Structure formats: structure tokens, C-alpha cells
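**Student:** One predicted model, sequence on top.
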Amino acid sequence: MQHIHIIGIGGTFMGGIAAIAKEAGYRVTGCDAKMYPPMSTQLADLGIEVVEGFEAAQLDQYAADMYVIGNVARRGMPVIEAILNRGLPYTSGPQWLSEHVLQQHWVLAVAGTHGKTTTASMLAWVLEDAGMAPGFLIGGVPENFAVSARLPKKNQGDHAQQSFFVIEADEYDTAFFDKRSKFVHYRPRTAILNNLEYDHADIFPNLAAIQTQFHHLIRTIPGEGLIVHNDQSPALQQVLEQGCWSEIQGFGSSQDWQIGAIDSQGGFDVLLQQQIVGHVDWNLLGQHNRMNALAVIAAARHVGITVEQSCAALGRFKNVKRRMEIKGVVQGITVYDDFAHHPTAIATTIDGLRQKVGNARILAVLEPRSNTMKLGTMKAALSDSLLQADVVYCYAGGVDWDVAAALRPLQNKVHVFQEMSALIEAIIHESRHGDHILVMSNGGFGGIHQQLLDGLTIK
């Protein structure tokens, strides 16, 4: 049994690598600085040993055959310096996955600035519902599966000789020694390009730099492959114009895939070349989810799943943890958890909730925690993204730029706090029966959800 030790195991991607390696028969251990659900829970359930911190001493405790290094690792970390000084074997997570897992399967990759996790979850579920039993690695936990990653199972579908793997294809860099985007390692046969905006300001100087990486991905897709792209994204169109060697299908406004009539429950007709070819009857709301579904239907069709099958499967889709996930209802007040952290995602998330709750009050609670947000790159767009909320609370601890100044256009409906306890106290004091508290962060946010529920219970 080979032993891999994963540096940075607590992230959703590297935690998924750990789950897949464990399932494949490897001994898996790892380290990280901080752990929080759902990945900490998933690793514990799998019985994977995790050491806290990046000290060199762990190399003696976990003498592995290969050290798989996540992009959280940096030069100067004791464990990294020790691996290099001792000449120990190391690789990146994406490269390990490519060489040991992906090359054996038909890869369906989902890329884009927003919606990757939800769309990849939808796609994996549609394939599962069709009997294809795909493997997958997703940056969240789809509620239809209860795990974020697994190997393909025995395929009972019409293409039983072929195995499939759905992967959330992130444009973030691979490792400290490989500055290409993760997704260039995956070599998909089917690719969804959901959208493209400027993000990850800590590693990309501008949008053009991200577009270059997306074109590197396009260069790896075979001529017999398929690119499903959001044709409402000018930035994606510019990428395709740099050169494309595969079949392409647009979704959104093209002659290819379109959203038709939308009913009061959020269901909608699916159009292909202006003809109704299916209807999705589901509980998800928001234009972004309908666009995600269009992309999934097109990608699934490429592997032999009919539009009718996909529409039926999407009706049984249960969404993803930390995507408008209800954490609890106390005193008639609903507390949600959502991963939104980019202004576009924040606006889309609030809009989706607004469609659901009508005129009820939305209390938006934001932690600008991502690297891009901490740098203040998106601060000019932040206030507009929160316009549909009735009250806005922002935790500014650890942020160097003036959050209050950036949110000043929201006037008296915004409240900024440097201390978590004061933030929680203010939210509890303000909330009343019928309110919806929407907590948005790409981290654990100090366990704020449970603290709010506990405080509301005794209010």
C-alpha cells in the first residue's frame, strides 16, 4: 500500500484528493493549519489522520512515498523546506489526480468564475441518475451524494464500456512550483465554461491573464470534444476567438441552448435552436441556476443522456451544502449559509433569496475573506452587490482597507464591525420574526451560524 501525505489537506480540493486516494487503496495522511466543516467532518469520517500545522517534524511521523502539495503551501514553510532539503518526492494535487485517476476516464470539466460547484454537482447527479455512476471531485458537498469526491462506480448506463469523471475545474494556480491553473492538468473531453470575470487578484494581475489560462485549457480539449460556453460572457467569447479546435455550443442567448418560459415555481422550458425540447420542474430559483442547468443538459447530451432524462434528473437535484443552505429556523427567523464572496456571486445569491422570500426582510451578513476581497480589489462593486438586502452587516476584522467607506453608498442600512461578538449581538438584536439572515463567506466565519441560532433561541 502506497502512502501519500497531503500538505494542505483541509481545502475542498485537496480534501477531495484525500477521499479519492483513500478509496483507491492508498494510505492517506495530511496536514493543514485550520480545519472546518464540511471537509473536517469528511476526513474524520474517512479515518484520515491529520496533523495541525506545517512543521517539519511531521515528515518523520508520516514518512510517505509521495508528498502531494496543495497551493496553500509556500516557500518558507518548515515542512516544505524540509521536503526540498531532503530531496523527498513531491507533486501537486492536480498532477497527482491527472496521472493516477483522470487519464483512465472520460473527463467532464466545469470551469468559470462563478457556479462551478453547483454546476459540477448538477452534472454529476444527472450522470448518476442516468446510471452512469460517475466519479467526481467537487469543491463542496452535493446533497445528492453526501461526499465531495469519489471514484467512478460500475456503469449501468447505455455506455457501460466507458467510465466518466466530473471535476470542478478551478483556474487558481496549481502549486508554488507550478503557476499554471489547476485545470490545465485535467484534459477534459467535455468542458463547461460558465462565465469569466476578474478574480483571484492575489495571483492574476488582470482579466487578460486569466483569459490566457482559459485558452490553455481550450488547447487541451480534443477535436472530438465539446465546449459548452456561456455566450452572454464577452470575456469567454474573446478566449474562444484566440483559437478553438473543438465543437462549441453556446447557452444563454445563442441559437443553441436557451431558457424558455419560466413558471411561478421556478420551473422552465429548455430550448434548443428555438424549439422546446424539455422542461425542468424543480425548486431552485434564480437565473444563475437556470443557466447552470442549461450547461449541464448540453454537456450530458454529449455523453449520451437525452434532454428528457436530464430535465427529469434536475427535478431531483438537492443542491450543495453551503449554497443557500438553511442552518436553522428559530423564533420564525431563518439563518442561511452561503459560499458567496465575489460581488457578482453576492448579488446573485441575494437576488435568488429575494425571489424566494418576496418582501420579507433580508439581513445580509458578509465576511470579505477571500484573497481578492482582502486586497480590496472588488471594493468598488461591493455596495451595489448588496442593494437588494434590507440590512447589511459586514465583519471587517483582518481587512486592511476601509470597508465602511466602500459601503457608504448603502447609507444607514449598513453596519460594519471589527469584533465578532459585537457583530453577532447586533444581528440578534435587530432580527425579528419573519426575517431571513443570509450569511456569506468562503470560510467558517468563526462558527457564526450556530452562535446566531443559539442567541436567537434565548432572545
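**Tutor:** Right, received. Where do you want to start? Residues are numbered from 1 along each chain as shown.

**Student:** rest of the way, CA atoms for contacts and neighbours
**Tutor:** Fine.

**Student:** Contacts only, for the nearest residue to residue 53 once chain neighbours are set aside.
**Tutor:** Excluding the flanking residues, the one nearest residue 53 by CA to CA, 6 or more residues apart in numbering is residue 33, at 4.6 Å. Residue 33 makes contact with 8, 52, 53, 54, according to CA atoms under 8 Å, 6 or more residues apart in numbering.

**Student:** hang on, isn't the last one packed against residue 79?
**Tutor:** Yes. If you go by CA atoms under 8 Å, residue 54 and residue 79 touch, sitting 5.4 Å apart.

**Student:** which residue ranges form the strands in the stretch 1-150 of the chain?
**Tutor:** Along the stretch 1-150 of the chain, counting by DSSP state E, counting those that start in this stretch, strands occupy 3-7, 27-32, 49-52, 66-69, 90-92, 106-111, 135-137, 149-150.

**Student:** got those as JSON lines, with mean neighbour count and distance to residue 374 columns?
**Tutor:** Output for the strands of the stretch 1-150 of the chain, formatted as JSON lines (neighbours: other CA atoms under 10 Å; distance: least, CA to CA, whole Å):
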{"stretch": "strand 3-7", "mean neighbour count": "24", "distance to residue 374": "24"}
{"stretch": "strand 27-32", "mean neighbour count": "22", "distance to residue 374": "21"}
{"stretch": "strand 49-52", "mean neighbour count": "16", "distance to residue 374": "24"}
{"stretch": "strand 66-69", "mean neighbour count": "23", "distance to residue 374": "24"}
{"stretch": "strand 90-92", "mean neighbour count": "19", "distance to residue 374": "26"}
{"stretch": "strand 106-111", "mean neighbour count": "26", "distance to residue 374": "23"}
{"stretch": "strand 135-137", "mean neighbour count": "27", "distance to residue 374": "27"}
{"stretch": "strand 149-150", "mean neighbour count": "25", "distance to residue 374": "29"}
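
**Student:** Check it against this one:
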Amino acid sequence: MKVPVPDVVPPAAELGRVHFVGIGGAGLSGIARIMLARGVPVSGSDGVDSSTLAALRALGATVHHGHAADHVGAADTVVVSTAVQEDNPEVVEARRLGLRLLPRSAALRSVMFGRRVVAVAGTHGKTTTTSLLTVALQTAGADPTYAIGGDLAATGVNAADGSGDLFVAEADESDGAFLHYAPFAAIVTNVDADHLDTWGTPEAYAAAFDDFVATLDPDGFLVVVADDPGAAALGRRHAAGGRRVITVSARSDAAVDLGPAALDGVRLWSPGEHYRADALAALAAGLELGLERDALLRGLASYTGTKRRMEPKGEAGGVRVYDSYAHHPTEIVGDLESARALAGEGRLLVAFQPHLVSRTRIFGAAMGEALGAADEVVLLDVYLAREPADPEVTGRLVADAVPLPPEAVHYVPDLDDVAAVLAARARPGDLVLTLGAGSITRVGPEVLALLEAGGADG
């Protein structure tokens, strides 16, 4: 559901007792973690029990598995996930009681007060770039507060309340949340049309990034990755208007402020041009904030990944398994580039679960084309989120667009059947990559279990 952002968002300390409906999600759990660290009384509920809920309970939150009106308790403020429906009993109860309702973006804004915010936006690479910047700043002694859309491998958490004056935040454009943070500075990794269920047209989507940059502090700065045409054009427009713009490129040192030479001698956690671009953007922001270059570079070199971003899940039977969140054609291209480099002489087997009916309708053919960089592909049906099913839009639409021989493309709509298909096809030396923003993340461990039991022999 969509909860409007109020005209005035109070600081977290003025929200009273805060109840989160959907507290287990990546966005709300991080905000709850920061509030708990600051002594704000927190409760919440989620439809799925998880290690995230257990961790929040250990930090002092009262967290319920399942939704019920009495879970609201003595809350003064209720924060609602976009995944929650209008008839959720806790939302209904909060409205009956006349409580303050906040969306995720407003709750995040409430914990930003008093900090210099660096917001990381873009269609792709937000989580990785936010993570890289966080680790680089930590290594350089800045100790920022951070809120990321995935768990840092080094810390195992997606958010923490730092002692420094900086706040590094992943700024999501999918529902317009990034328009409400008023950051000091920003990174924009790319502007590549997506979330057209919200924005309607590519032009409106691009215009939202102009609106985002317009919210920056006049004394702040903007970092853009010049390799992306949309981000480069955004940077040119705002530089012409007097904004301090720093440009980076993973392709060339010419005509940019930081190019690939800036990372000479730095071994990054994953291969791929887009990861180098993310690291350069983080380096540029750190330098502009006044941190020492060598310390920032040490931080970038020490970064060990983020959950669900080319995350190694393990190895069994000579087969390595990775999992990643890619769900847009451009992201698929980038992750397959990295996976191909990691696979070396081995084959690359990819299982992809399309995410959102609207995205699959618009980009399904391009998704299939991007998957052609694999040796074999397993296509699942569309993961339904926020939208009803459409019998005309299924994973078959993507499968039919994969430019590989028919015997190398397998349409396996049921998630429960995918691991067995992958384990039967994989051979020693191969790399298996599961891709998608939905439930496919559970498949990697299942593949490993089957391989350990000899499933690759089938």
C-alpha cells in the first residue's frame, strides 16, 4: 500500500513508540535497527519469520510473526511497508486509533536528522555502491550511520548507527522514496528506465532523477557514472545549473574526474566493469567528503560483498553456486559478465526468475536476450509482487527470447523443480548462478545439497 509522506516528518526521537508493519523487509528492518540503537521503543510484525526478526528481538524489539490488530499495542507511530495491503489488521487498527502513519521513506528521513546524508541512487548498483562507500568510509575513520538494501558480508547487517556525522543511505526510486531525503550529496550510478508501473514512461522516470538532484544541499555535490548515458546527461544538466558534479568512468580516464587508473593496484571483490564503476563512484564521494585516498582504497579492497549481490553460496561436486538480485536486463548483462569471468573455463548455468508482471511485459524480450550470455538457462515463472497475475505474461515470454539452442533453454515454472534441473545439468567446473529479486534465492542451497548427495550425476 502507498502511505503519503506527511508535510512535516519529525525526528525519530519525537515519534514515540514505533510499530513497523512488515519489519522483516530490507528497508524497514534497517530503520528499526537504527532506532533501537538510539533508544526508540520499537515493535513490529511480519508475515514470514526469519533470522532478521530474531536479530531485532535480540536488540530489544517486540516482534510478532503474523499480523493482528493487538500487535499495534501502545504505539504512537506506525511505519508501513509498501508490500502491506490496505486491509492489514494492524493498519486498520492504526487508522481507527488515529495514529501517525509513515511510509518507509519518511521513517528513514526521521533517522537522518542531524547527519550529513549521502544518498546513493540509480537504476542498478545502488546496494553495491552504498556498501562500498560505507566500508571505505569506515576504513577511513568516518564511522558513518548506514542503511543499505542488503546485509554487508563483513558485518552481517544492513544498517547501523555510527558515531560520525555522515549517513550513507541507499535511495530507492521505485516508489519515489528518494525525493524525500534532502541529502547533502548524492551518487547516481545510472538512469535506465524501470519501475514504469510507478512512473509511466521512461521520460517521467528520468525526470524523477532531476527532481532528486534538485533536493540536494546547495553546498553539496553529485557523483555520476559517465559510462551510463542517462547518468552522464543528468550530470551535464546539473553542472550547467551550477551544481558541483564529479564524473567517474570505468572505461576511460579521459574527460572525467576519476577513471580506471584511480583503482590501479586495487583488487575488487568481484570482476566486471559495473563493479569498477561502483567502486570509482564510492571513491569519488569519499574524496569529496575529505577522506584520505589511501584509506579509502584500502576500504574498497577490503570489501567482501553484500548479501544477494553476486553472493557465493558454496561449492559441491566441483560446481560453484552464486546468487544475485539482478532483475532488469542491464543488471543481468552485468552479473553474467562477472559470472563468466568467475567461471573461467567452466560453463555458466543461470536460473532466472522474472520479477513483476509489468517489468516482464515491458522488458521480457530484453531479459531473454541478456541471458544468452550463459551456456544454459533455466527460466521460472514470474514472481508476483504488488501486481496480479496476467496469463499473457509468464516466464515463457522470457524463455522464448533467449538466443540459445532449444536444448539449452529450460522453462521450469515451478520453483520447487528448479534445483533438481540445475543439479542434473551441472558438471564439475561449472558455475551456477541464480538470478532474481524474488524467492529464487532459496534455490542455491538446494542445488548444493543435491550435488553433495550426487545429484549432478543425473
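**Tutor:** Yep, that arrived. Not measured: the values here are computed from a predicted model.

**Student:** Can you pull the TM-score for these?
**Tutor:** Comparison of the two superposed chains (TM-score structural alignment, normalised by the length of structure 2) gives a TM-score of 0.86, and 425 aligned residues with a CA RMSD of 2.3 Å.

**Student:** returning to what we had before: between the contacts of residue 33 of structure 1, which sits nearest residue 429 of structure 1?
**Tutor:** Nearest to residue 429 of structure 1 out of these is residue 52 (CA to CA; 36.4 Å).

**Student:** Quick one: the helices in the stretch 351-459 of structure 1, in order.
**Tutor:** In the stretch 351-459 of structure 1, the helices defined using DSSP state H, counting those that start in this stretch lie at 371-374, 379-385, 403-406, 420-430, 448-457.

**Student:** so the last one matches what in structure 2?
**Tutor:** Here helix 448-457 of structure 1 aligns to structure 2 at residues 443-452, judged by TM-score structural alignment.

**Student:** mean shift of the matching stretch relative to structure 1?
**Tutor:** Once superposed with structure 1, the aligned residues differ from stretch 443-452 of structure 2 by a mean of 1.5 Å; criterion: mean CA distance after the TM-score superposition for structure 1.

**Student:** and residue 321 of structure 1, which of the helices of the stretch 351-459 of structure 1 is closest to it?
**Tutor:** helix 448-457 (13.7 Å).

**Student:** which other helices and strands contact that closest one?
**Tutor:** strand 325-330, strand 333-338, helix 420-430 (3 or more CA pairs under 8 Å, 6 or more residues apart in numbering; DSSP states H and E).

**Student:** Highest mean neighbour count out of the ones you listed?
**Tutor:** Most buried of these, by mean neighbour count (mean count of other CA atoms under 10 Å): strand 333-338, with a mean of 21.

**Student:** can you tell me what part of structure 2 it aligns to?
**Tutor:** Using TM-score structural alignment, strand 333-338 of structure 1 corresponds to residues 319-324 of structure 2.

**Student:** how big is the offset of that stretch relative to structure 1?
**Tutor:** Stretch 319-324 of structure 2, aligned to structure 1 and superposed, deviates on average by 1.1 Å (mean CA distance after the TM-score superposition for structure 1).

**Student:** which residues make contact with that stretch from outside it?
**Tutor:** 308-315, 335, 426-436, 441, 444, 447-448.

**Student:** can you do 6 Å?
**Tutor:** The set of residues external to stretch 319-324 of structure 2 that reach it, using CA atoms under 6 Å, 6 or more residues apart in numbering, is 308-314, 428-435.

**Student:** Buried ones from these, can you make that a ChimeraX selection?
**Tutor:** Buried residues within these, by 16 or more other CA atoms under 10 Å, are selected in ChimeraX with:
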select :308,309,310,311,312,313,429,430,431,432,433,434,435
